[in-house]
Each structure stands twice: as structure tokens, then as C-alpha cells.
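K.L.:
With the sequence up front, the predicted model follows.
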Amino acid sequence: MQNVLVSGAGVAGTALAHHLHRHGFAVTVVELAPGPRSGGQAVDIRGVAVDVIARMGLTERVHAVRTRMRGMSLLDADGHEVHRSTEATYSGGRLDNEDVELLREDLVAMLTELVADDVEFVYGDAVTALREDEQGVHVTFQHGQPRTFDLVVGADGQHSRVRKLAFGPEEQFLKHLGSHLAIFSAGNFLGLEDWQVWQRDGDAGYGIYPVRGNSELRVCFGWQSEEPVERDVERSRKLVAERMSALRWETPRLLAALHDAPDFYADAMAQVHLEHWSAGRAVLLGDAAYCASAFSGQGTSLALVGGYLLADELARAAAAGADHRTAYAQYEERMRPFVALNQALATENPGGPAAEESVERAKNAITLDR
């Protein structure tokens, strides 16, 4: 039985862990956070990714916690409605299709529960060094004792530690899209009921939508800038407040909530592009390999589909007596056209959503079986 280390306990890492266990691999997942991460925005499961969820037996559970938006409003700088839609929302797309929108934290919790009894989870630790030889990959951790694994998977996000160790500094692979995004939760002081509101003035704006039975808000601040994002949380809060301060309407109350939010998160909108997704026994998955950015709306679907295909190819290679190199090559061959179409969604219409036709084509541009 091959043992696999997965770095990152997000959507990509936990979904992959499930599929690998099902195929007979022994899996350890290491996660820097002290437990499953909370907070974050609503994410979409679209097209072929809906089929992945079905094969995991999670369809009913996913639908039970999906968002229930009735529509959205676009507001001017003073909060006056200038447009409304009951057919689609910016965060979830059309309301009459089979795609599913839910909170990222709910999906991660669901996936973690699915594999909790089958996979070893190590929280509050991180990979600090990789050394490969004919015996496997010797991994050094920030806190735990060194261990050796047959394979290592970097599913640790846009700023992947595994990618840095196996491929080099992230500056080589990140393509910044000229915008930043900050996300946090707050009480529903706006009284929104299954309804989104979006406001923009100049190069800054925000989207707000209710969650948890309309008891909470998720607030998404966005602004255009080529500057690198602050990695220090408090300095980042200050920067976001400065960028948003010129906006009117409910901005003062939103900024007050920003300073109190325990789940505040901010980062640059960027994509990841690598010539290859594997190096030796190490391979990348999800945002670590092919981040499409929140602008694409497809990061979660790419993670789910990629995890399914990577596990499938590793299982096929093992059954055929081949090694990881064959599996990694097939994984890339199958995923790259799908990734390219979905990454293109983020840049098709700068400042706005991609065309519905483009989204439909991209989300279904792969098959799970071969």
C-alpha cells in the first residue's frame, strides 16, 4: 500500500484524500491551521463537479446547505437600486440550473467528516523541506517528526508551500489580475433576506449576501491595485479600510464590522500557471497548480474534478504496474484543457462576469471516465 502525504485540508486536499482512500492508498493530510478553516465566501459546484459530488454520495447533504438566493440588486454610490435580477446572481450565476452554491466552510466540513475515520489529519503543522531518493520523499515538518512518504501532493492553495519547495518561488508562477479581495462575516444588520446587493464606485466596491438562514452576512470588498497584498492581518485590515473609505451608503457600518470580524481574509486576485504540475514524486492540485481566481467562479469545481482525476490516474497506474510518473502525466493530459477554459472565464470580461455560454462550455469541458 502506497502512503501519500497531502498538504492542505481544504476542498482539494480532503476530496483527494477520500478518493485515494477508496482506491486503497494510505493518506495523511497536514494542515497549517489548528483545525478546519471557517469563514470564506460562498463557492460554486458546477457542471462535471456536480457529478463528482454525486459519486462521493454527498448530493443530498450539499443541497441541504446550499444558499437560497432569490436574486440581487445593483446599487449606485448612495445605495439607490439601479438594477435588479431574479434570474441570476453574481456569486452563483443563474438560479434555474443544476449548479449548487454553498459556503466553503460547509463544504470543507462535509468533506472532512466523510474521511475522518479513514485518513490521518495533522493540524497545526506544515511541510518545511522535501528530500527525494529511491526510497520516497523524506519530509520535514515545522513541528512534527520527519517522515517518509511514497508521494507528496501540494493542495495548499495559491501560496503553496509544497510548490515553493518543489518548484521554486511563487513569483515565477503567479499572474496577478490587478485586483484584491477581502472577505469577512458580520451580523445581518442590513436585514437582507435571501437577497444580494452589489455596489461599486470607481475602482472599489463590494458585494453582500446573507447566509445561515439570513442571520449572518458575508461581505466581499474588492478594489483594483497592482500592489502586493499585506500578509499581516492587522495591516491588511487597515489597508482595506483605507481603500473602502471613499464609498458611501452603509460603508461606515461595514468597516466597523470589518475590524471586529474574526474570520477576515484578504488576498490578491491571481492565477497560477506552471509548465508542469509535478516534479519527481511531488504533484500539485487545485489552486496550488492552476488557481483560476475567484473571478472565474470555478476554483472549487477545478479542485473537486482535479482530485477525482488525480486519484483515478494513480489507481490506474498502480493496477497496471506503472508508477507515479505515468499517473501524473495522464492527470495533466486530462486536466489541462479543462483548466485553460475555466481560467479564461476570469479574464473574458474584466470587471464583470463571463458570458453564460462561456461558463456552460467551460464547466462541462471534461469527462470523469476514460
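P.N.:
Arrived safely.
K.L.:
contacts, neighbours, all on C-alpha from now
P.N.:
Fine.
K.L.:
So residue 130 versus residue 275, what's the distance?
P.N.:
Taking CA to CA, to the nearest Å as the measure, residue 130 and residue 275 are separated by 20 Å.
K.L.:
So between the two, which is more surrounded?
P.N.:
Set residue 130 next to residue 275 and count neighbours by other CA atoms under 10 Å: residue 130 wins out with 17 against 7.
K.L.:
mind checking how far stretch 344-362 is from the chain centre?
P.N.:
Here stretch 344-362 is found 18 Å from its chain centre; the criterion is CA atoms, centre = their mean, to the nearest Å.
K.L.:
can you pull the buried residues of that stretch?
P.N.:
For stretch 344-362, burial by neighbour count (16 or more other CA atoms under 10 Å) applies to 344-347, 353-354, 359, 362.
K.L.:
What segments of the stretch 1-150 of the chain are strands?
P.N.:
Using DSSP state E, counting those that start in this stretch, the strands of the stretch 1-150 of the chain run over residues 3-7, 26-31, 42-45, 71-75, 81-85, 88-89, 93-94, 100-103, 120-123, 127-133, 136-141, 147-149.
K.L.:
Okay, one more to line up with it:
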Amino acid sequence: MRTVLISGGGIAGPALAYWLHRHGFGVTVVERAPGLRAGGQAVDVRGVALDVIGRMGLLDPARRLRTRMRGMSVLDADGKEIHRSTEATYSSGRLDSDDIELLREDLVRLVYERTRGDVEYVFGDTVTALDEDGRGMRVDFAASESRVFDLVIGADGLHSTVRRLVFGPEERFAHHLGSYLSVFTADNFLALDDWQVWLRDGDIGFGIMPVRANTELRVTFGFESGPLARDADGLRHVVTERLASLRWEGARLAEAARLAPDFYCDAMAQMRMDRWSQGRVALLGDAGYCPSPLSGQGTSLGLVGAHVLADCLAQASGDHTAGFARYEERMRSFVALNQALATENPGGPAAEASVDHAKNAVSLDG
């Protein structure tokens, strides 16, 4: 049995684990966090990615967990409503679409539960070194004994350790898009009832949606900025200061960001690489081709990439070089179209027609 180590226990990595197990591979997933990561924004599963989760038996469970927004309000800097819609929201698009919006943590849990009986999960550990030899790929870990695998897949996000170890520094491939995004949970102090609110004030703005039967808020706050140091405390300070400068609800939002246990902030950036594989190592999802949250397609790219990569390896009859090459051939144009969604309309969502084209622009059975 050929063995595969997947670095990254979010969505793309466990989805790949599912398909590789189906094709007869022995799979281990290593995740730096001590368990499944909670928090995070709502994510979209669109187009061909719906077929992927359907084939995994997760379409109905995902639909049951989808957000149930009735619409949204767009506010000016003083909190006055200037636009409302009961047909679409900025986060999910048209409310009558077959696409699914659900909390990231819910989708993570669904995929994990679907795979935990067939896949070895190692939490609280990370890859520290990779060395290819005649036996395969020797992998050193921060907390575990070294092991040898036939293949290693980096599905460990924008700041991928596997990518850094094999391909070089992140700065070679990351393209900063001029802004940052913060996501955190707060009590529903606005008493929102299945209704989103969006506000922009100069170069900062936010979207707020109620979740968990309207008991919580997920706040998505964005601000324009050049590259900042990757320091969690420093980024939290920047976010709280900028939130506090808002005239409408700035003080309460700043305090919520200061106290949030699931606070997240990172650059809006895309990963653009000439190749996603080298030797026995390949990259999947954000690690290789992050489109940024501005595209709304990161989750769908990861799900589709997982299915395509596993399919290509299975069809290659043990020749990983050929399998990786075919994976890139099938995914390249799909990735390019979806990355373009992030830059099509700076400061706003891409056109509905562009999204519809990009989300369906690949075959799962190519």
C-alpha cells in the first residue's frame, strides 16, 4: 500500500484523505493545532465543489448546516441604511442559489467525521524537515518520531510549512492584495435576526452576520494596508484601533475583537506558483494556489483540487510524477479563473456571471 502524509487538517487536506483512502492509499494527516480548529468565517461551496461533497455523502448534511440569511443591509459610516436586499448577500451571493454557505468549523467537522475511521490523524504536531531518498520521503516532526512516506502533500494553508521546506520562502510566491481581513466571534449585541449588515468607512469596513440560531455574531473586518509583520498581538492591536475609529458601533466591536478567543487576522494575498509539485511532494489548496477570501472560492478550490489530485494519482498507477503533472494540467485554468474573481472588482464582489463561469470551469472526471 502506498502511503501519503498530508500536512494540514482543515478542509482540503481531510478531503484529499477521503479520496486517497477510497483509491487504496494509506493516509496520515498531521495538524499543528491540538484539535479541530473552531471559529472562522462562513465559507462557500459552489459549482463543481458541490459535486465533490455530494460524492463524499456530505451534500445533505452541509445543506442542513447552511446559513439561513433573510437578506442584508448596507450602512453608511453613521449606521444609516443606504441599501438593502432580500435577494442576495455579499457573503453568499443569491439566496435562491443551489450554492451552500456554512461556517468553516462546521464543514471541517463534517469532513473530519467522514474520514476519522479510515485515516490516521495526528494533532498537535507539524513537519520540520523533508528528505527524499530511495525509500521515499523521510519526514521529521516537531513532536513525533521521524517516518517515511511514499508521498507528502502540503495542504497547510497560505503560510505552508511544506511549501517553505520544498519550494523556498513564502515571499517568492505570495502576492499581497493591499488589504487585511480579520474574523472573530462576538455576542449578538446587535440583536440581528438572520440578517447581515455591511458598512464601509473610507479604507476600512465590516460585514456582520448572526450564527448559531442568532446567539452569536461572526464579524469580518477588512482594512487597507501594505504588508504588516505576522505578529498576532500586533495585528489584534491594529484591528482594535481601527475598529474603535468607526463612528457606528466602533467601541463595542473593538472590545469584542480585543476579547475574542478565536481572533484571526491575516493579509489578503494570493499564492502564484509556476509548479505545485517537486519530487514526491505536491501542494493542495491555499498552500499552492490561494485565491484569497476576496474571491469567495478558496474552499471550493481546495475541495475540487483534492478530488482531482487523488484521481490523477490513482490513474497514474504508481507514477507520482505523471500524476502530479496531470493534476496541474487539469487544475491550472480553473485556478486562474477563480483567482481572477478577487481582483475583478476591487472593493466589491465579482460579477455574478464571472462567479458562475469560474465555479464550474473544470471537470471532475477529466
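P.N.:
Cool, the structure landed. For clarity, every value in this text was computed on a predicted model and none was experimentally measured.
K.L.:
looking at the strands of the stretch 1-150 of the first structure, which is closest to residue 203 of the first structure?
P.N.:
Residue 203 of the first structure sits nearest to strand 71-75 of all the strands of the stretch 1-150 of the first structure, at 14.9 Å, using CA to CA.
K.L.:
contacts for that closest one?
P.N.:
81-90, 194-200 (CA atoms under 8 Å, 6 or more residues apart in numbering).
K.L.:
Weed out the non-buried ones from those.
P.N.:
Buried among these by 16+ other CA under 10 Å: 88-90, 194-200.
K.L.:
picking up where we left off before, JSON lines please, covering the strands of the stretch 1-150 of the first structure and showing distance to residue 224 of the first structure.
P.N.:
Output for the strands of the stretch 1-150 of the first structure, formatted as JSON lines (distance: least, CA to CA, whole Å):
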{"stretch": "strand 3-7", "distance to residue 224 of the first structure": "31"}
{"stretch": "strand 26-31", "distance to residue 224 of the first structure": "31"}
{"stretch": "strand 42-45", "distance to residue 224 of the first structure": "21"}
{"stretch": "strand 71-75", "distance to residue 224 of the first structure": "19"}
{"stretch": "strand 81-85", "distance to residue 224 of the first structure": "22"}
{"stretch": "strand 88-89", "distance to residue 224 of the first structure": "22"}
{"stretch": "strand 93-94", "distance to residue 224 of the first structure": "23"}
{"stretch": "strand 100-103", "distance to residue 224 of the first structure": "25"}
{"stretch": "strand 120-123", "distance to residue 224 of the first structure": "34"}
{"stretch": "strand 127-133", "distance to residue 224 of the first structure": "33"}
{"stretch": "strand 136-141", "distance to residue 224 of the first structure": "37"}
{"stretch": "strand 147-149", "distance to residue 224 of the first structure": "42"}
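K.L.:
Looking at the ones you listed, spot the one closest to residue 114 of the first structure.
P.N.:
strand 120-123 (12.5 Å).
K.L.:
Dump the buried ones among the contacts of strand 71-75 of the first structure to JSON lines, plus distance to residue 248 of the first structure.
P.N.:
Listed next are these as JSON lines, based on distance: CA to CA, whole Å:
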{"residue": "88", "distance to residue 248 of the first structure": "25"}
{"residue": "89", "distance to residue 248 of the first structure": "23"}
{"residue": "90", "distance to residue 248 of the first structure": "21"}
{"residue": "194", "distance to residue 248 of the first structure": "23"}
{"residue": "195", "distance to residue 248 of the first structure": "20"}
{"residue": "196", "distance to residue 248 of the first structure": "18"}
{"residue": "197", "distance to residue 248 of the first structure": "14"}
{"residue": "198", "distance to residue 248 of the first structure": "13"}
{"residue": "199", "distance to residue 248 of the first structure": "10"}
{"residue": "200", "distance to residue 248 of the first structure": "10"}
